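[1] sequence and predicted structure are below.
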Amino acid sequence: MSAHDPIQTPAIALPRLNEPAPDFTALTTHGTKSLADYRGKWLILFSHPADFTPVCTTEFTAFANRADDFAKLDTNLLGLSIDSHYAHIAWVRSIKENFGVDINFPIIADLDMKVAQAYGMVQPGASDTQAVRATFVIDPDGVLRAMVYYPMTNGRSVDEFLRLVQALQTSEMYKVATPENWHPGEDVIVPTPQTTVEAETRMGEGYKTKDWYFSTRSL
């Protein structure tokens, strides 16, 4: 390869939406956990770059403070970083001592990076040795329903992931879509007609219809 050839970076294998989430069994601060342990529940699996770092600390305290709200949605939380088991324990104790917050969900110790690599959490453009801020929403059947990646410099909005789970569960239950920044209690979007006949009759079906392709209703 000449000096003028572009640098080749290895391809990152990313999981895909609406397919089974990558399986794992890993040591956590709550003992060994597997993806199978969360069958029948919703799961938010999220990674952070490193223990004892300020942005990650704000995210973990925010997740812990909203844990009861996630529990009401039958949703478990599971953290991960490429740190040791003992570093996780020490960090959890530090957060309790300095911020008064109990981190009451498990954190995966992923020193061999197996889980991080399976989920595409390691991004060479950001770091080869740390996981970026990746978040995965997995449904009760073990299917990946959403994934979001953030850079190392900027923290996530925990409220947004709570909202996202509410929206996903609503779409699943009522077979509808949800508009931008939808929150429970607001109107949902009715599926778009799939034939010209259905489009012709849409205006008379009792929905709040702006045009044949755009109809909403309350739940």
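    Received it, and whenever you're ready, just let me know what you need. Residues are numbered from 1 along each chain as shown.
[2] switch to C-alpha atoms for all contacts and neighbour counts from now on
    Noted.
[3] tell me which helix or strand the residue positioned nearest the centre of the chain sits in.
    Among the residues of the chain, F136 comes closest to the average C-alpha position under Cα atoms, centre = their mean, at 2.9 Å. Here F136 sits within strand 133-138, counting by DSSP states H and E.
[4] show me what that strand is packed against.
    Judged by 3 or more Cα pairs under 8 Å, 6 or more residues apart in numbering; DSSP states H and E, the packing partners of strand 133-138 are strand 42-47, strand 144-150.
[5] next up, a structure to set beside the first:
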Amino acid sequence: MSLRLGDIAPNFQQQSSAGLIDFYEFLGDSWGILFSHPADYTPVCTTELGFTAKLKSEFEKRNVKAIALSVDDVDSHHGWIEDINATQNTTVNFPIIADEDRKVSTLYDFIHPNASETLTVRSLLIIDPNKKVRLIITYPASTGRNFDEVLRVVDSLQLTDNYKVATPANWQHGDDVVIVPSLQDEDEIKQRFPKGYKALTPYLRLTPQPERG
């Protein structure tokens, strides 16, 4: 199964470092970040899981739950978590799915035969409260994921879901945003964006981020 943006993320039940997980129950009405790891005790992934644990308060502000996946078993996960906590000076505070049978990896297309027939690629998905896949990023094994970018995308998605805007290149929370081209009624524009806008072209109109006072 190949997932694409806008698809419904499939549900699953699988053992994890926190016990049996029903994915939909775990997510509830939260946003979700599901990210896969080739195996336990891998160096780059150790740093990623540690950094993710340190982002707990940032995820909570955004109503986001993180959950990781690796193809090793629960006992291996618990040993790896001890290493992560010790080396990254943190406490892992999210589940790591134990995907020994590759059930979830196959369901989410985390096994790429040209990369490895037995290990997952290092993919990350953002899933919204309606269980729709909103972002898919796949990294090479040698490159650690950029979690600042993951948070930036969550901020953009949550903002653009609530307002008729898009976020431009290198946008950060608080920067100007773009009024979507489909919005042409000037009365509606004035109502939605009382701070006004600057039209660089008829289709490129910048306005202050709506939610900021």
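    Structure's in. What do you need? Predicted, not measured: the structure shown is a model, and the values here were computed from it.
[6] kindly provide the TM-score of these chains.
    The TM-score (TM-score structural alignment, normalised by the length of structure 2) is 0.89; 202 aligned residues with a Cα RMSD of 1.8 Å.
[7] re earlier: map the residue nearest to the centre of structure 1 across to structure 2 for me.
    When structure 2 is aligned by TM-score structural alignment, the residue opposite F136 of structure 1 is L125.
[8] returning to what we had before: kindly reformat the helices and strands packed on strand 133-138 of structure 1 as a markdown table containing distance to H88 of structure 1.
    Output for those, formatted as a markdown table (distance: least, Cα to Cα, whole Å):
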| stretch | distance to H88 of structure 1 |
| --- | --- |
| strand 42-47 | 13 |
| strand 144-150 | 21 |
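[9] pick the most buried one from those strands.
    strand 42-47 (a mean of 23; mean count of other Cα atoms under 10 Å).
[10] mind checking how far that one is from the chain centre?
    5 Å (Cα atoms, centre = their mean, to the nearest Å).
[11] which residues are in contact with K208 of structure 1?
    Going by Cα atoms under 8 Å, 6 or more residues apart in numbering, K208 of structure 1 touches S215, T216, R217.
[12] what about the residue of structure 2 most remote from its centre, distance to F110 of structure 2?
    The outermost residue of structure 2 relative to its centre, with distances by Cα atoms, centre = their mean, is D187 at 35.8 Å. Relative to F110 of structure 2, D187 of structure 2 is positioned 47 Å away (Cα to Cα, to the nearest Å).
[13] also K65 of structure 2?
    Taking Cα to Cα, one finds K65 of structure 2 at 20 Å from F110 of structure 2.
[14] same check on T207 of structure 2?
    Per Cα to Cα, T207 of structure 2 is found 39 Å from F110 of structure 2.
[15] quick one: contacts for the residue lying closest to I96 of structure 2 once chain neighbours are set aside?
    Spatially, and ignoring its direct neighbours in sequence, I96 of structure 2 is nearest to A68 (4.6 Å; Cα to Cα, 6 or more residues apart in numbering). By Cα under 8 Å, 6+ apart, the contact set of A68 of structure 2 is L34, F35, S36, H37, F94, P95, I96, I97.
[16] what's the closest of those residues to K164 of structure 2?
    L34 (27.2 Å; Cα to Cα).
[17] so what corresponds to that closest one in structure 1?
    Superposed on structure 1 with TM-score structural alignment, L34 of structure 2 falls opposite L45.
[18] my guess is that match contacts T75, does it?
    No: the criterion here is Cα atoms under 8 Å, and L45 of structure 1 misses it with T75 at 10.5 Å.
[19] okay, now T52 of structure 2: neighbour count?
    For T52 of structure 2, the neighbour count with other Cα atoms under 10 Å is 20.
[20] aligned to G144 of structure 2, what sits in structure 1?
    That one, G144 of structure 2, aligns with G155 by TM-score structural alignment.
[21] hang on, the earlier thing: what's the closest of the helices and strands packed on strand 133-138 of structure 1 to T178 of structure 1?
    Taking these one by one with Cα to Cα, strand 144-150 is closest: 14.4 Å.
[22] quick check: angle from that closest one to strand 133-138?
    Interaxial angle, strand 144-150 of structure 1 versus strand 133-138 (axes from the mean of the first three to the mean of the last three Cα atoms, to 10 degrees): 170 degrees.
[23] buried sites along the following helix or strand past strand 144-150 of structure 1?
    Sequence order places helix 158-174 as the next helix or strand after strand 144-150 of structure 1, per DSSP H and E. By neighbour count on 16 or more other Cα atoms under 10 Å, the buried set for helix 158-174 of structure 1 is V158, F161, L162, R163, L164, V165, Q166, A167, L168, T170.
[24] which helices and strands sit right next to helix 158-174 of structure 1?
    helix 54-65.
[25] and the strands in structure 1?
    Taking DSSP state E, the strands of structure 1 run over residues 25-28, 31-34, 42-47, 75-81, 107-109, 133-138, 144-150, 188-189, 208-211, 214-217.
[26] with distance to D69 of structure 1 as extra columns, can I get the ones you listed in a markdown table?
    Formatted as a markdown table, the strands of structure 1 follow (distance: least, Cα to Cα, whole Å):
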| stretch | distance to D69 of structure 1 |
| --- | --- |
| strand 25-28 | 22 |
| strand 31-34 | 22 |
| strand 42-47 | 13 |
| strand 75-81 | 9 |
| strand 107-109 | 19 |
| strand 133-138 | 15 |
| strand 144-150 | 19 |
| strand 188-189 | 22 |
| strand 208-211 | 31 |
| strand 214-217 | 26 |
